[in-house]
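S.K.: would you be able to build a 3D model of this:
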Amino acid sequence: MIRNLLCWVVLAFVVVSCDKSYVTPDPVARGLNFYPLEVGDYRIYNVKDIKYQHNEPTELNFQMREWVVDSFMDQTNTLTYKIIRSIRPNAESQWEDDSVMTVTKNQSMVILTKDNTRYVKLVFPVEEGKTWLGDMYNDHDIVDDPNPNISKETYTYKSLDQPFEVGNLSFEKTVVVEQGSQGLFNSKLSDGIEVYARGVGRVYRLFDRKVYEDCSPEYCPQGEGYILDGHKREEVLIEHGKL
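M.R.: I've put the predicted structure just below:
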């Protein structure tokens, strides 16, 4: 009797263990390691920032550091990470704090909040060709257009687990997040990409938003492609680690 009871206990344990291993998500398979998040993590980027006014560009070059300084439970009992963004003119200068962001991460998505605006940076599982709205949780429209498929930013996964080289660094497995939205008559255009590497996080970002003069081929006084207002920014990872 005791032997039979023990056999049933062992069998039940095996069944529960197998069932548990079946339903437990594999974080690597889901792509959670494309956005590692621990207190102390930091990444440093070389930044080229160009702003346009009446087709005249003004360029700034500097370095930017994103440092995960703390974690806490927010009002919804969600684990939230505090990230301080600092900038400096060059490697010989001291860091100066520029802004503060927060990030939450779960089995479904990564949400970054900056200036009281939330952006869905990644969704899980990471799959080739998957799309989502990066600004689904805010009322910010990237362009002034009543069509929600145009006015919102669509993100798309491309080149999953392909190698990527940036600056002097190379990464074996990365994913490209294409980001873009186009306005009516091509007068407004927002385009960009972010590249994430497994175990590292974001290694490259390109943001390019321009407002062109709205004209026709028959009448374009300033010439085609005249930029009334614009912003182009490139961020290249040069260093990462833990402080």
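S.K.: from now on I want contacts and neighbour counts done on CA atoms only, so please keep to that.
M.R.: Fine.
S.K.: would you map the helices across this structure?
M.R.: Using DSSP state H, the helices of the chain run over residues 2-23, 27-30, 148-151.
S.K.: next, the structure of the following sequence, for comparison with the previous one:
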Amino acid sequence: MKKSNVLWYGLLVLVMAACQAPDAVNQEGAGYTYFPLEAGRFTEYEVNEIRYTVTSPTPKSTTYYLKEVCGQPYSGLTGVEQFPIERYKKGTLEANWVLDSVWTAYRLPDRAVRIENNTAFVKLAFPLVEEGTWNGNLLNTQPEEAYKVHFEVPFPAQSDFPGSLTVVQRQDSSIVSLYKRHEVYAPGVGLVYKEDTAWEYCQEPACIGSGKIDTGTRRIIKITKHGVE
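M.R.: From the prediction side, this is the model:
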């Protein structure tokens, strides 16, 4: 092969590699597939809530359903491609979906962001590594919270989502309270499970340390269906 042809071939290989680099990173490197964004992609969830109040002797349990649909992307104020996330809600499986709210999501080379009720949260930080840590409240005015990644942490339906990772957003417990907030993501799917618990335990002398819940809420969100419409 002539020297000039070798040079042209080398340049062609470099150009092709450059064009393919983002997909390669998406699939195998940074972990972008844990936060997929595609117009028409939808996810359905079952939500179970249990609420304790000081005025009721028994907790109140509620079940409802959520559906999130990724809309057509648009260019945000900073030029970043953003996706509207249409959120639908219904009280029973037989009911029709009713639009509840519209959130926003976008992905940058180093982070995945969701804007929920006008508050931006850094859901994932790339590249995803075991015990990788970042400030989930970096883009809002709330106090700093250290989010941490753990791979293959057991959770309900784990066998259905191999390669899942858990983001521990908060894990605080004491004799008087428990705060636990975890999100589980699966490659090619996104959020598949979430737990958000905030308990305040009884602090009276007769029951302090017993684990008796006075007030608080636990919300469990579990995926039931996903795909592209």
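S.K.: ok, back up a step: just say which of the helices of the first structure is most tucked in.
M.R.: A comparison of those by mean neighbour count, using mean count of other Cα atoms under 10 Å, puts helix 148-151 on top with a mean of 15.
S.K.: now the helices of the first structure in a markdown table, with distance to Lys114 of the first structure?
M.R.: Formatted as a markdown table, the helices of the first structure follow (distance: least, Cα to Cα, whole Å):
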| stretch | distance to Lys114 of the first structure |
| --- | --- |
| helix 2-23 | 34 |
| helix 27-30 | 25 |
| helix 148-151 | 20 |
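S.K.: of all the ones you listed, which lies closest to Glu172 of the first structure?
M.R.: helix 27-30 (14.6 Å; Cα to Cα).
S.K.: excluding sequence neighbours, find me the nearest residue to Ala198 of the second structure.
M.R.: Tyr179 (4.6 Å; Cα to Cα, 6 or more residues apart in numbering).
S.K.: how close does the one you found get to Asp196 of the second structure?
M.R.: Distance, Tyr179 of the second structure to Asp196 of the second structure, by Cα to Cα, to the nearest Å: 8 Å.
S.K.: name the residues that touch the longest strand that the second structure contains?
M.R.: Criterion DSSP state E: the longest strand present in the second structure is strand 213-228. With contact meaning Cα atoms under 8 Å, 6 or more residues apart in numbering, strand 213-228 of the second structure is reached by 40-54, 189, 191-202.
S.K.: once you drop chain neighbours, what's closest to the counterpart of Glu178 of the first structure in the second structure?
M.R.: Taking TM-score structural alignment, the alignment pairs Glu178 of the first structure with Val168 from the second structure. Distance criterion Cα to Cα, 6+ apart; nearest residue to Val168 of the second structure, sequence neighbours excluded, is His182 at 4.7 Å.
S.K.: pretty sure that neighbour is touching Val192, no?
M.R.: No: taking contacts as Cα atoms under 8 Å, His182 of the second structure lies outside contact range of Val192: 11.1 Å.
S.K.: more crowded one of the two?
M.R.: Val192 (25 against 19; other Cα atoms under 10 Å).
S.K.: identify the residue spatially nearest to the equivalent of the more buried one over in the first structure, adjacent ones excluded.
M.R.: Superposed on the first structure with TM-score structural alignment, Val192 of the second structure falls opposite Val203. In this structure, Val203 of the first structure finds its nearest non-sequential neighbour in Leu237, 4.9 Å apart by Cα to Cα, 6+ apart.
S.K.: how many neighbours does that neighbour have?
M.R.: 22.
S.K.: map it onto the second structure.
M.R.: Going residue by residue (TM-score structural alignment), Leu237 of the first structure aligns to Ile223.
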